[in-house]
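Undergrad: Model the structure of this input:
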Amino acid sequence: MFHVYPTDRESLERDCDLHFFIASGPGGQHRNKVESGVRLTHRATGVVVTATERRSQHANRDVAFERMAMRLEERQRPRISRKATRPTLASRERRLGTKRIHSQRKQMRSMPNE
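TA: As a prediction, the model looks like this:
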């Protein structure tokens, strides 16, 4: 059982901690001296998302909220369990054939018995 977290912008703004930091990388003086990087932390789940692609803090904030919504939606998607299946007859024969060839190669490498 899992908890349903809302992924609309207002709920995310209410449920997330917003932190700004200086983003590294190309972009010149504006990017190197201004705190344009955005880090969002969802308090309920502990999911952390960062956005540093843009030189604008506002653009990075929008991208971070979109990423957080996608991450929470992905986390809430039910997992489909895999059904255990038996290998087919053809795949079993292929596997045994390669094992037989490998075994013969190893036997050829050994010293002959006298």
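Undergrad: contacts, neighbours, all on C-alpha from now
TA: Fine.
Undergrad: mind checking which helix or strand the residue nearest the centre of the chain is in?
TA: The structure's the chain has its C-alpha centroid closest to Arg71; by Cα atoms, centre = their mean the separation is 9.3 Å. Element membership for Arg71, per DSSP states H and E: helix 57-76.
Undergrad: And that helix, what's buried?
TA: Buried residues in helix 57-76, counted by 16 or more other Cα atoms under 10 Å: 57, 59-61, 63-69, 72, 75.
Undergrad: another one to check against the first:
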Amino acid sequence: MLKISNTVELADWEIELSAIRAMGSGGQNVNKVSSAIHLRFDVQRSTLPPVYKEKLLALSDSRITKEGVIIIKAQTYRTQEQNREDALNRLREMIVAAMVVVKKRRPTKPTKASQHRRVEAKKRNGANKSLRGKVTY
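TA: Predicted structure coming up:
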């Protein structure tokens, strides 16, 4: 059971976990032990609320296939248990991040005083630069 929020949970049958061999260096052990975890989560078949499904499928994330399956490969740690926890945490974070509502930006105008200060600073800067010119006698 993966708890997403107070009201939303994912059952174990919705998440498909399989152990695979990790990539990279690790000596002889890397060829014998399947310590990496391959997580597959089908968004369409899940029991997530429709709002969650829509937002997840709207994400432009390379881990989501065209069919709506989230694929996460966890191979950071040396043990299968730690990689399993890592994969589940990454899935949880992905779902929670999809539900964050981005605050709409309200355009603002610079104040009269800030506009005046900016123009005055530009004039001072220009006056300094005009003094750098060629000196004529």
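Undergrad: Can you give me the TM-score here?
TA: Remark: TM-score between the superposed chains equals 0.59 [TM-score structural alignment, normalised by the length of the first structure]; 105 aligned residues with a Cα RMSD of 3.6 Å.
Undergrad: rewinding a little: corresponding residue for the residue nearest to the centre of the first structure in the second structure?
TA: Residue correspondence to the second structure (TM-score structural alignment): Arg71 of the first structure is matched to Met94.
Undergrad: again, but for Ser91 of the first structure
TA: Match for Ser91 of the first structure (TM-score structural alignment): Ser114.
Undergrad: State the distance from that match to Glu120 of the second structure.
TA: With distances taken as Cα to Cα, to the nearest Å, Ser114 of the second structure is found 10 Å from Glu120 of the second structure.
Undergrad: again, but for Arg90 of the second structure
TA: The value you get for Arg90 of the second structure to Glu120 of the second structure, if Cα to Cα is used, is 52 Å.
Undergrad: Would you map the strands across the second structure?
TA: 2-3, 9-10, 15-20, 36-42, 69-74 (DSSP state E).
Undergrad: ok so, going back, what's the average distance of the helix holding Arg71 of the first structure to the second structure?
TA: Following the fit onto the second structure, the mean deviation recorded for helix 57-76 of the first structure is 1.3 Å by mean Cα distance after the TM-score superposition for the first structure.
Undergrad: list the helices and strands that helix packs on?
TA: In terms of contacts (3 or more Cα pairs under 8 Å, 6 or more residues apart in numbering; DSSP states H and E), helix 57-76 of the first structure is packed against helix 9-15, strand 37-42, strand 48-51.
Undergrad: Could you figure out how far that helix is turned away from strand 37-42?
TA: Counting by axes from the mean of the first three to the mean of the last three Cα atoms, to 10 degrees, helix 57-76 of the first structure lies at 30 degrees to strand 37-42.
Undergrad: Next, the angle from helix 57-76 of the first structure to strand 16-21.
TA: Using the same axes, to 10 degrees, helix 57-76 of the first structure lies at 140 degrees relative to strand 16-21.
Undergrad: contacts for helix 57-76 of the first structure?
TA: 2-5, 7-9, 12, 35-40, 47-54 (Cα atoms under 8 Å, 6 or more residues apart in numbering).
Undergrad: In ChimeraX, how would I select just the buried ones from those residues?
TA: Entered in ChimeraX, the line below selects the buried ones among the contacts of helix 57-76 of the first structure, by 16+ other Cα under 10 Å:
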select :5,7,12,35,36,37,38,39,40,48,49,50,51,52,53,54
